[in-house]
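Participant: attaching a predicted model along with its sequence, questions to come.
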Amino acid sequence: MAATVATGLSFRTTEENLRNAFKNFGSLVEVNLVMDRIANRPRGFAFLRYATEDESKKAIEGMHGKVCNGTNVVDIH
């Protein structure tokens, strides 16, 4: 399995938003939207895990610099 990190996410982003935005690149095994426990909202980044490294690379190439959830630009690593 290969991990991808998405940063620059909106505080309104949900796990469902991420799954919908990234599902076309392969089999998503896990989506971990990191939350601020005090503010009870996303911290602006997430970890996504794909079944293969090739799928992870496709997500990086396909989503880097793109708008996700309508308002924000995604940086992918």
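Facilitator: Okay, I see it. Numbering: from 1, shown residues only.

Participant: only C-alpha atoms for contact and neighbour calcs from this point on.
Facilitator: Will do.

Participant: for the protein, which helix is longest?
Facilitator: In the chain, assigned by DSSP state H, the helix with the most residues is helix 53-63.

Participant: one more to weigh against that first structure:
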Amino acid sequence: MSYDDIIGSIGVGIILLAYFLNIFSFIPKEGKFYFVLNIIGASIACYASTLIHYIPFIILEGTWGVVSLFGLIKTFKK
């Protein structure tokens, strides 16, 4: 497994962990921890996508991270 694969797998794994924890109600979908996991996972996966120069996933993961950041900001305004 190459460095790119390892980094990408970690990022995607964190996103999937957040999804799993949310679906099985271990964490709330509007909770700060959910958004933080998504921001970290998406950022790492976006970085891995830049390493392999794969533009569609750079856009996908970058957007995922930004939307999660806005969600986190929204929780602080409540």
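Facilitator: Thanks, I have the structure now. All of these numbers come straight from a predicted model, not from anything done at the bench.

Participant: what's the TM-score here?
Facilitator: Remark: TM-score between the superposed chains equals 0.26 [TM-score structural alignment, normalised by the length of the first structure]; 34 aligned residues with a CA RMSD of 3.9 Å.

Participant: run through the neighbouring helices and strands of the next helix or strand after the longest helix of the first structure.
Facilitator: Once the chain leaves helix 53-63 of the first structure, the next helix or strand it forms, by DSSP states H and E, is strand 67-68. Packed against strand 67-68 of the first structure by the contact rule (3 or more CA pairs under 8 Å, 6 or more residues apart in numbering; DSSP states H and E) you find helix 15-22.

Participant: for the helix it packs on, which positions count as buried?
Facilitator: Buried positions in helix 15-22 of the first structure, judged by neighbour count with 16 or more other CA atoms under 10 Å: 18, 22.

Participant: can you list contacts of it?
Facilitator: For helix 15-22 of the first structure, the external contacting residues (CA atoms under 8 Å, 6 or more residues apart in numbering) are 28, 31, 32, 33, 59, 63, 68, 69.

Participant: tell me which of those is nearest to residue 47 of the first structure?
Facilitator: Distances from residue 47 of the first structure to the contacts of helix 15-22 of the first structure, taken as CA to CA, are shortest for residue 32 (5.1 Å).

Participant: tell me if the closest one really is in a helix.
Facilitator: No: under DSSP: H, G, I helix; E, B strand; the rest coil, residue 32 of the first structure sits outside any helix and is assigned strand.
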